[in-house]
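Visitor: I need the structure of the sequence given here:
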Amino acid sequence: MYRVQKSLALLLSLATAIGGSVVHDDDSFQPDHILRVTAQNYTEACNTRYSVLVNGTSPGPELRLKEGQVSWIRVYNDMKDDNTTIHWHGLTAFTAPFSDGTPAASQWPIPAGHFFDYEVKPEIGTAGTYFYHSHVGFQAVTAKGPLIVDSKDDPPFHYHEERTIILSDFFNETDKKIIDGLTSTNFTWSGETGAILVNGKSRQATNSTGSCQLASICIEPGLSYRLRFIGATALSFVSLSIESHDVSIIEADGHYTKPLNTSFLQIGSGQRYSVLLKAKSEAALKKAGKRQFYIQITTLERPKTLTNYAVLHYSGGTPADLTTVPSSPPLPTAKTVQGWLDYKLESLHPDHAFPTLNEVTRRIIIDVHQNVSDHVIWLQNGYDWVQSFPQSPYLVDIYTGKLNTDEVYQRAISRGHGFDNITRTFPAQIGEVLEIVWQNQGTFTNGGLDAHPFHAHGRHFYDIGGGDGEYNATANEERLKSSRPMQRDTSMLYRYREKTKPLAPSGWRAWRVRVTDAGVWMFHCHVLQHMVMGMQTVFIFGDRNDVIAQSDPVDAGYLTYGGSAYGNTTHSPVVRHYFG
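Guide: Okay, here's the model as predicted:
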């Protein structure tokens, strides 16, 4: 029966794959979008730091794609010394195999002075809110921008206009100094977030001088708006509320939801939500006596709480005041709601593909905790992962035969928990249905805990909830009887307390995944500091034959660093157009 399931799953996957053709992307080739990555001094929040930028700004320009339609995005690495990539955060596995943008996993990074043409094709039914960012080192703190996938049909909800609101962090130290401190035997923390930026803008109450301003979200009285919130922070897990306005959630991570009314949002790094906001009428504004309301953003689960603001401003009156910062919060200071939205948020349309417990072929439990040895690291099942391991990208090694997927799978199965400690990967066969449990544990030294926004590349997962203590499959299945899990690509592993006993369980998050698309996919905490400190792992879906069958034999230019698939000033790239 299992072989039949695998064969059917592979046939379905192959039905979507197109061999494409090898094309010389010369001057006659016109990409749909062009992004240029640079490094330079840049001013945010009344401070200047040396930062990696996209098209000279942070955030970079908004990209708009259409579901079911192929788009080519050319990324130039205009930096002098550093590699880069761009990852299309939340887009599913139906990109070309080397277009996920993960160095050491699915592609060689783009060398300085080179460019790479990414081919992306959002799936039908995944219209929604996404973003792009570098996946090298700490670059994503500034090298990012919004990405919107428009529906081929009218959206299921009516609204007059939309606004995109991207949240990010500011750190005083440079990327290099932060990484050096985090990875040194003389461990040095990055410091806490200096500011929460909204669309690249922030101002503190202490900024008595300087030209920085609060971000302004301008709306018209009486209209309805779709607000697209993007959690592009490096570290911060935030609570966000709009003074005197409630909203209704209609989308999470690229999937429409049944409307859910709320007075606040909790947004972890990597998460996205769309909400509907009904603007006040002129009569209501006159009664309120103002046309400007604060958007209050508060950090959660950090040693110190930081509250920053943006402005929701109604047109038709005096210009927005973007320099006055409240001396005290206009709204109550937020606290973490553990398990927010768990078992409450549901898909707008029935999802008959949700795998039941009976369909699960294997459960993988991933224990995560911090450890202090010669330096401070984060471990998954006893191992950390950094970009220097492996020495070449896994996907490249699969194509060249250097990585034996059959041996990796047998070792992982024989060890009992599905993890191959030699390659530090979790392999799975096409047709399997995995239940993946992230189990939070107290730090080995003092039992300390943290909250983690876990993100999966490749196929979206079904989020089947979370809770305190240790995962109990039977108890959770009872809770699922009254809930229809959403597909997500980033969800929160809560900590439930600041400390517990060393290695004691304190919080879990569980997913279910149908293994349908061959490839190499990163699964990781989306806090940049934690990633640098080893909180990443890799899932290999399918064996070598599955990978090659899904995408055809690959061209040699993809298999070497700076190969012919990467263009520069002397030659155009030789690129496989996978979708024709």
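Visitor: Only C-alpha atoms from now on, for both contacts and neighbour counts.
Guide: Will do.
Visitor: Asp79: what's it in contact with?
Guide: No, residue 79 isn't Asp; it's Met. Neighbour list for Met79: 37-39, 112-113 [criterion: Cα atoms under 8 Å, 6 or more residues apart in numbering].
Visitor: what about 6 Å?
Guide: 38-39, 112 (Cα atoms under 6 Å, 6 or more residues apart in numbering).
Visitor: So which of those residues wins on neighbours?
Guide: The most crowded member of the contacts of Met79, judged by other Cα atoms under 10 Å, is Thr38 (21 neighbours).
Visitor: what about Gly145, distance to Pro427?
Guide: 32 Å (Cα to Cα, to the nearest Å).
Visitor: circling back: any idea which of the contacts of Met79 is the one closest to Phe539?
Guide: Ala112 (28.4 Å; Cα to Cα).
Visitor: who's in contact with the residue nearest to Pro146 when sequence neighbours are not counted?
Guide: Using Cα to Cα, 6 or more residues apart in numbering and skipping the chain neighbours, the partner closest in space to Pro146 is Phe131 (4.2 Å). Applying Cα under 6 Å, 6+ apart, we find Phe131 in contact with 89, 145-147.
Visitor: And this one, please, so the two structures can be compared:
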Amino acid sequence: MIANLMLQLCLVCSTAVESSVQPTGRVVEYDLVIEEKIMSPAGKAVRALTVNGGIPGPVLRFTEGDTARIRVHNRLKNETTSTHWHGLLLPPIQDGVPEVTTPLIHPGTTRTFEFLIRQSGTYWYHSHTHLQEQLGVYGSIVITPQKGEVHRADRDYVLQLSDWTNEDPHEVQRNLLRGSEGYAVRKGNRQSLVGAARAGALKEYLGNEWDRMMPMDVSDVAYDAFLINGKPRSELVARAGETVRLRLINSGASTYFYAESATGMMTIVAADGMPVQPVKVKRLFIGMAETYDVLIKVPSSGHWEFRTTAQDGSGHASVMIGEGGGKTHLAPEVPKPELYRMEHMMDAALNDDHDSLHDAERPGAPYELLKSPGSTKLPKQLPVRTVPLRLTGDMERYQWGFNGKTMAEEALIPVKKGEVLRFELVNDTMMHHPLHLHGHFFRVVNRHGDHSPLKHTVDLPPMGKATIEFEANEVGDWVFHCHLLYHMMAGMTRIVTYQDPLPEDQVPSLHSSGAHGAVKGHHDHGGGAKEWNGSRWVNLGEHGHEMWSFWGEASAQSHMSEGSLNLRRRHDDFYINWEAGWQEVEDFEYEVDVLYERYLGPNVRAFGGVRLTNEDEAENRGVAGLRYRLPMFVWSSVLVDTEGDVELSLSKEFAVTNRLSVFGEVAYDTNTEWEWSAGASYWINQPVSLVVQYHSEFGIGGGVVVRF
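Guide: Here you go, the predicted model:
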């Protein structure tokens, strides 16, 4: 046992984290049971996944030097599961990333995790399997320093923040992959002509349309509730004059939060578990997967609201701190984002000076305020290797990655023990991305130089930059990914892989479900996709394959029907489009395109396939062509068929209001000549819209559009 603990101690040394913690000899044991349950976090009874019967799971409490022994029991009927100990330094086989470092936990089985606790602070745990984190598989970890807390408090509370959707998370992912604007409509955030005019930003709106710049939003999903410790509203006891430590953990799947207390300024004393010199803030911006310890002082009797507001302004959760009786004091409202003014959005995202972080109504991450109490400087004698990583994505297709590639296309960042890895991060997208590195702390290089803070997660705002660096003093494979759950699943993931030999007891016996075969550039050796890191094979797990998604849309109108069926992955679309009509024509007419389309860039597609029709003067034929997006988001296409005919077309949709759109299309075919249509649609909900449309061949009519 002692020899094994000493081996683990050597394995878990990390950047600037002292290894002076002495084992206490105490073993702290927990049992975590993951099972399915019907719950109502947002007022509607839906399927949830719980840990020990609740959301969140229990708080796991340790002292530095303890040995953690945690048995995870999978009581799910048909699903594997996993548990990642977020922010903890431990041997790679204990990290809990299924099929990458740690075996799957199959239904009806138990896996025991055992590792030395050699750090203190606020951390958390969650499933790293598919979208189970969104369904409720998460909880918190509190580790007390051996010498006690430096900053004493009269009360100590964990506040675990999260977002909740009544929708199946896999359906959420599918809606995002299809490019649906349904969530923006639900939140009232869909950009439109009327909305721009009301905001006094019509010029900016039309300018963005001309530049083919996608509308900005600050959250991908419309949530049904925001929670603190599993509830939208709750109370905590504290007396007047007491100092309260709040351990804030953002366990949201895709929500940034602004935290603010009615008691006044908060004092940050730790970030991601690591101590920082105390600094006061009025409003704290917290990215997914980050943790902050803050101190507040209760001014007088009564109830004082601690509020966490979603970044997009769509809702908040509250804890009332105080004791019975007295006045209720509410925290201030956070102004909603000005979505039409990009400069305003960028200023808010990129503010990094001392004054703006204190005074901004919508501040960014407080990294420039954070200063480590001790030096975090890395050893000078170590070689430094810079790794440029550009954060890239396409919101329309919901594809995210690094340097233009998803993990399925480029999975590994090789590293050798004894070097310093410096990640130069540049965000080329218009979304925030919280980037988390497993098994290490890194320096977030800021104005404090040698005292730059240590973190395991860093937020990168739209068009923002950051430099993080760490000493490669580990072994094995460690995931580096965007902790916005749906971005990670869509490809914004890499594996930092040590090319050094892996100790025999750290080689997991992985058993793949067999659901995914080999991917181009990878190999499948009977245990799922793998990639060669220069010295050994690395398991890629569930992220080592391209995601496929399927959806459809069809209209049923009084005079015609049109629609499509789509099967998509990263660069490939297979679809069937149809148009059929029966009004103002002698016989029922149809035209069906069965096509393959290749994504060549945000504005260019190439396609080919067959066109089937019974229209007069037309016949079935092969077709091929290009689609190109012009300024003002006008789609143009040129099509050539096997009969030598050419078709040119233009199409455009305009959002008039949040729910009302107008659209039009005109086409000229050298065989059948002119055809055009125009209409309007009104969004009822995610599955249904109303539509009225005039078609040059079938006349005018109306009906419904159904999305599935």
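Visitor: List the TM-score for the superposed pair.
Guide: TM-score for the superposed chains, counting by TM-score structural alignment, normalised by the length of the first structure: 0.69, backed by 434 aligned residues with a Cα RMSD of 2.8 Å.
Visitor: hmm, back to that, what is the aligned counterpart of the residue nearest to Pro146 of the first structure in the second structure?
Guide: In the second structure, the residue paired with Phe131 of the first structure is Trp124, using TM-score structural alignment.
Visitor: Most neighbours of all the contacts of Phe131 of the first structure, which one?
Guide: His89 (27 neighbours).
Visitor: pretty sure it is touching Ser134, no?
Guide: No. Using Cα atoms under 6 Å, His89 of the first structure makes no contact with Ser134, being 9.8 Å away.
Visitor: picking that back up, which ones among the contacts of Phe131 of the first structure map onto strands?
Guide: 89, 145-147 (DSSP state E).
Visitor: on that earlier part again, for the contacts of Phe131 of the first structure, which one is nearest Leu182 of the first structure?
Guide: His89 (24.2 Å).
Visitor: And stretch 86-99 of the first structure, what's buried?
Guide: Using 16 or more other Cα atoms under 10 Å as the test for burial, stretch 86-99 of the first structure gives 86-99.
Visitor: in the first structure, which spans are helices?
Guide: 2-16, 175-183, 282-288, 394-400, 405-414, 473-480, 528-532, 544-551 (DSSP state H).
Visitor: how about those in TSV, adding distance to Ser274 of the first structure and mean neighbour count?
Guide: Listed next are the helices of the first structure as TSV, based on distance: least, Cα to Cα, whole Å; neighbours: other Cα atoms under 10 Å:
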stretch	distance to Ser274 of the first structure	mean neighbour count
helix 2-16	29	14
helix 175-183	30	18
helix 282-288	24	12
helix 394-400	34	21
helix 405-414	39	17
helix 473-480	24	12
helix 528-532	24	21
helix 544-551	33	19
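Visitor: Quick one: these as a markdown table, columns for distance to Pro59 of the first structure too.
Guide: Shown next, in a markdown table, are the helices of the first structure (distance: least, Cα to Cα, whole Å):
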| stretch | distance to Pro59 of the first structure |
| --- | --- |
| helix 2-16 | 33 |
| helix 175-183 | 16 |
| helix 282-288 | 32 |
| helix 394-400 | 30 |
| helix 405-414 | 39 |
| helix 473-480 | 38 |
| helix 528-532 | 16 |
| helix 544-551 | 33 |
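Visitor: what's the matching residue for Gly241 of the second structure over in the first structure?
Guide: Under TM-score structural alignment, Gly241 of the second structure pairs with Gly222 in the first structure.
Visitor: Would you mind measuring from its match to Arg163 of the first structure?
Guide: With Cα to Cα as the criterion, Gly222 of the first structure and Arg163 of the first structure are 16 Å apart.
Visitor: Centroid-nearest residue for the first structure?
Guide: Gly270 (3.5 Å; Cα atoms, centre = their mean).
Visitor: Matching it against the second structure, which residue comes up?
Guide: In the second structure, Gly270 of the first structure lands on Ala289 (TM-score structural alignment).
Visitor: Likewise for Gly68 of the first structure?
Guide: Aligned partner of Gly68 of the first structure by TM-score structural alignment: Gly65.
Visitor: surely that match meets Ile117?
Guide: Yes. Using Cα under 6 Å, Gly65 of the second structure is in contact with Ile117, at 5.2 Å.
Visitor: one step back: what about the contacts of Met79 of the first structure, which are in strands?
Guide: Using DSSP E, the contacts of Met79 of the first structure in strands are 38-39.
Visitor: Can you lay out the contacts of Met79 of the first structure as a markdown table showing distance to Lys80 of the first structure?
Guide: Converted to a markdown table, the contacts of Met79 of the first structure look like this (distance: Cα to Cα, whole Å):
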| residue | distance to Lys80 of the first structure |
| --- | --- |
| Thr38 | 9 |
| Ala39 | 8 |
| Ala112 | 6 |
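Visitor: Among the contacts of Met79 of the first structure, which one sits closest to Val547 of the first structure?
Guide: For the contacts of Met79 of the first structure, the nearest to Val547 of the first structure is Ala112 (29.0 Å; Cα to Cα).
Visitor: how about the closest one, what's its partner in the second structure?
Guide: Under TM-score structural alignment, Ala112 of the first structure pairs with Pro107 in the second structure.
Visitor: list the contacts for its match?
Guide: 74-77, 80.
Visitor: Mark which of the residues you listed are buried, thanks.
Guide: 74-76, 80.
Visitor: Strands of the stretch 551-700 of the second structure, residue ranges please.
Guide: 560-568, 572-581, 589-601, 604-613, 621-630, 634-641, 646-655, 660-669, 673-683, 688-695, 699-707 (DSSP state E, counting those that start in this stretch).
Visitor: To Leu60 of the second structure, which of these lies closest?
Guide: Nearest to Leu60 of the second structure, of those and by Cα to Cα, is strand 560-568 at 41.6 Å.
Visitor: Counting by contacts, list what that closest one packs against.
Guide: Counting contacts by 3 or more Cα pairs under 6 Å, 6 or more residues apart in numbering; DSSP states H and E, strand 560-568 of the second structure packs against strand 549-557, strand 572-581.
Visitor: Pull up the aligned stretch in the first structure for that strand.
Guide: Going by TM-score structural alignment: strand 560-568 of the second structure matches no residues.
Visitor: okay, the angle between that strand and strand 589-601?
Guide: 30 degrees (axes from the mean of the first three to the mean of the last three Cα atoms, to 10 degrees).
Visitor: can you list contacts of strand 560-568 of the second structure?
Guide: 548-555, 573-581.
Visitor: Thanks again, I'm all set now.
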